[in-house]
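# Fold the following and give me the result.
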Amino acid sequence: MRGIKTVLAALVAVIALGTVAAQAAPTTPNFAAGIDPYSAYDGQTTCESSAKPGPLGVRDLLNATYGNHTSGIVRNCDGATSEHHEGRALDYHFNYFDAADRAKAEDFLGWLLATDQHGNKHAMARRLGVMYLIWNNKIWEAYRPDAGWTPYNGASPHQDHIHISFSWAGANKQTSWWTQAAQQIGRIGVLSGGTLSVKEGDLWSSWTTQAHGVAKFEIDGDRIGV
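Modelled structure (predicted):
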């Protein structure tokens, strides 16, 4: 009997661990291959009291995926540099020392920084306009992405929340997560000095030279007339 109880207890423990570890990442649109560039560093320079739509949207996405958690976006200016002072940083509260919270946090961060099906590194962070992340004494910076997570020595260890700072494009919902612009342009052409160049598929596709000595052109579906 004691052996049976031991086995049952072990099974319960395994099931419980599986429940903590199994998380559902945010629902992701089926994006085309084109993707936003990495966000450059653009630190806070002004004081604004309004929460920007990008951080609000990410907060809502996190709540919908992982359940409601405490969060904060805007802070009053206090002399320190922080994108919170411009309403373009989100503190989303997960407790590193709580197994369930930690699993959710790491699931979200893994989703943000994963390579997508097109081979784009850190795909969702780029599509959301993430500038940098801080969590559990470490920082990830979009402006030097290949460095990965590096030690963070700020006053807060960020073990009770993830800090997400956004570029202005991300803060204003001007990145492809919100606009899906990478799927919307179809085919466009530019005529410069008699040379016709065309791109198709998405905004970040390469231009292809189609013809020289062109005076005018028309694009009709798959056909280009010069």
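
# switch to C-alpha atoms for all contacts and neighbour counts from now on
Will do.

# Show me what counts as buried in stretch 100-119.
Buried residues in stretch 100-119, counted by 16 or more other C-alpha atoms under 10 Å: 100-109, 111-114.

# Filter the residues you listed down to the ones in helices?
Per DSSP state H, helices hold the following members of the buried residues of stretch 100-119: 100-109, 111-113.

# Could you pull out the helices in this protein for me?
Ranges of helices within the chain are 2-21, 53-66, 99-113, 123-128, 168-171, 176-179, based on DSSP H.

# quick one: the last one to chain centroid distance?
Here helix 176-179 shows a centroid-to-chain-centroid distance of 10 Å under the convention C-alpha atoms, centre = their mean, to the nearest Å.

# Packing partners of it?
If you count contacts as 3 or more C-alpha pairs under 8 Å, 6 or more residues apart in numbering; DSSP states H and E, helix 176-179 packs onto helix 123-128.

# Does anything pack onto the helix it packs on? Which helices or strands?
Helices and strands touching helix 123-128, by 3+ C-alpha pairs under 8 Å, 6+ apart, are helix 99-113, helix 176-179.

# 6 Å instead?
helix 176-179 (3 or more C-alpha pairs under 6 Å, 6 or more residues apart in numbering; DSSP states H and E).

# One more, please, to line up against the first structure:
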Amino acid sequence: MRRLSLLLLVVVTSLALARPAAAAELEGYAPYQPATRCAPAAKPGTVLFARWTVNRYGGRFGGISRACGGSRSEHQEGRAFDWSVDVRRPADRARVARLMRDLFAADAADAAGEADALARRMGIMYLIWNDRIWSAWDGFEPRPYRSSSCPSLRRCSRTLRHLDHVHVSLTRSAAAGHTSWFVGRL
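Coordinates of the predicted model:
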């Protein structure tokens, strides 16, 4: 009996100390995957990412799905999340800064020294906030952003400029919960 207990203890301990599957293989930088169809039901990975963001950083849930029609959007495929935070509020700017630091900061590399590891594991395709876009295909380097619906920034709404929310688009694989960050979470 004692030998069986010891064996069970060794097995349980090794399972508890084993590296999770999420730590095994890091995804590369995601390519752009434009919306191509109308399937607006919120995908499980998008829902989990949205809940994780609001629970960890605060702010409000701004929604995932949008009605189909007009121009295509990842919202219409259930793989984009709008996080309601406002650039005019210092507390919201701090929330976004914490998220950005966790996702993209040089000191936020994983144990193997891989840059942008969390964003890559989550399958983030791009993020838009405060007239800037961070896209995977550009190594998440911030770039100026202006909506194609805006003739100029001065004539553009706060929403289209992403001053009142952060827009996050996920890859199809991430939206389905099939990237390494989702292992053991879904």
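
# Of the helices of the first structure, flag the one that's most buried.
helix 123-128 (a mean of 24; mean count of other C-alpha atoms under 10 Å).

# average offset between that helix and the second structure?
Comparison of helix 123-128 of the first structure with the second structure after fitting gives an average deviation of 0.6 Å (mean C-alpha distance after the TM-score superposition for the first structure).

# in the second structure, what residues pair with that helix?
Per the alignment by TM-score structural alignment, helix 123-128 of the first structure matches residues 117-122 in the second structure.

# So what touches the matching stretch?
Here stretch 117-122 of the second structure makes contact (C-alpha atoms under 6 Å, 6 or more residues apart in numbering) with 27, 103, 109-110, 179-181.

# 10 Å instead, please
With C-alpha atoms under 10 Å, 6 or more residues apart in numbering as the test, stretch 117-122 of the second structure has contacts from 22-23, 25-30, 45-46, 49, 100, 102-105, 108-111, 114, 123-126, 136, 139-140, 170-171, 173-175, 177-183.

# what do you get for stretch 29-40 of the second structure?
For stretch 29-40 of the second structure, contacts defined as C-alpha under 10 Å, 6+ apart pick out 64-69, 71-80, 116-117, 119-121, 123-126, 135-140, 169-172.

# what do you get if the cut-off is 6 Å, keeping everything else the same?
By C-alpha under 6 Å, 6+ apart, stretch 29-40 of the second structure touches 65, 68, 72-74, 76-78, 125, 136-137.

# Compare these and tell me which is most surrounded.
The member of the contacts of stretch 29-40 of the second structure surrounded by the most neighbours (other C-alpha atoms under 10 Å) is Gly78, with 28 neighbours in all.

# leaving aside the residues next to it on the chain, what's closest to the corresponding residue of the first structure for it?
For Gly78 of the second structure, the aligned position in the first structure is Gly87, judged by TM-score structural alignment. Leaving out its chain neighbours, the residue that sits closest to Gly87 of the first structure by C-alpha to C-alpha, 6 or more residues apart in numbering is Ala51, at 4.3 Å.

# Leaving out the residues flanking it, which one is nearest to Leu170 of the second structure?
Among residues not flanking Leu170 of the second structure along the chain, Ile124 sits closest, at 4.6 Å (C-alpha to C-alpha, 6+ apart).

# correction: Ala21 of the first structure
Ala103 (5.7 Å).

# Map the one you found onto the second structure.
Under the alignment (TM-score structural alignment), Ala103 of the first structure pairs with Ala94 of the second structure.

# how much space between that match and Arg56 of the second structure?
Counting by C-alpha to C-alpha, to the nearest Å, the gap from Ala94 of the second structure to Arg56 of the second structure is 13 Å.

# List the contacts of the aligned partner of Leu170 of the second structure in the first structure.
Mapped onto the first structure by TM-score structural alignment, Leu170 of the second structure lines up with Phe166. Residues near Phe166 of the first structure by C-alpha under 6 Å, 6+ apart: 88-89, 129-131.

# most neighbours, which of the residues you listed?
Val130 (31 neighbours).

# Alignment lookup: Arg161 of the second structure to the first structure.
Arg161 of the second structure maps onto Pro157 in the first structure, by TM-score structural alignment.

# Just give me the residue right at the centre of the second structure.
Ile124 (4.5 Å; C-alpha atoms, centre = their mean).

# Can you get me a residue count around Ser192 of the first structure?
12.

# Now do the same for it: its match in the second structure.
With TM-score structural alignment as the criterion, Ser192 of the first structure matches nothing.

# Asn63 of the first structure too?
By TM-score structural alignment, Asn63 of the first structure lines up with Val54.

# number of nearby residues for the closest residue to that match other than its chain neighbours?
Residue nearest to Val54 of the second structure in three dimensions, not counting chain neighbours: Arg60, with 6.2 Å by C-alpha to C-alpha, 6+ apart. Number of residues near Arg60 of the second structure (other C-alpha under 10 Å) recorded here: 16.
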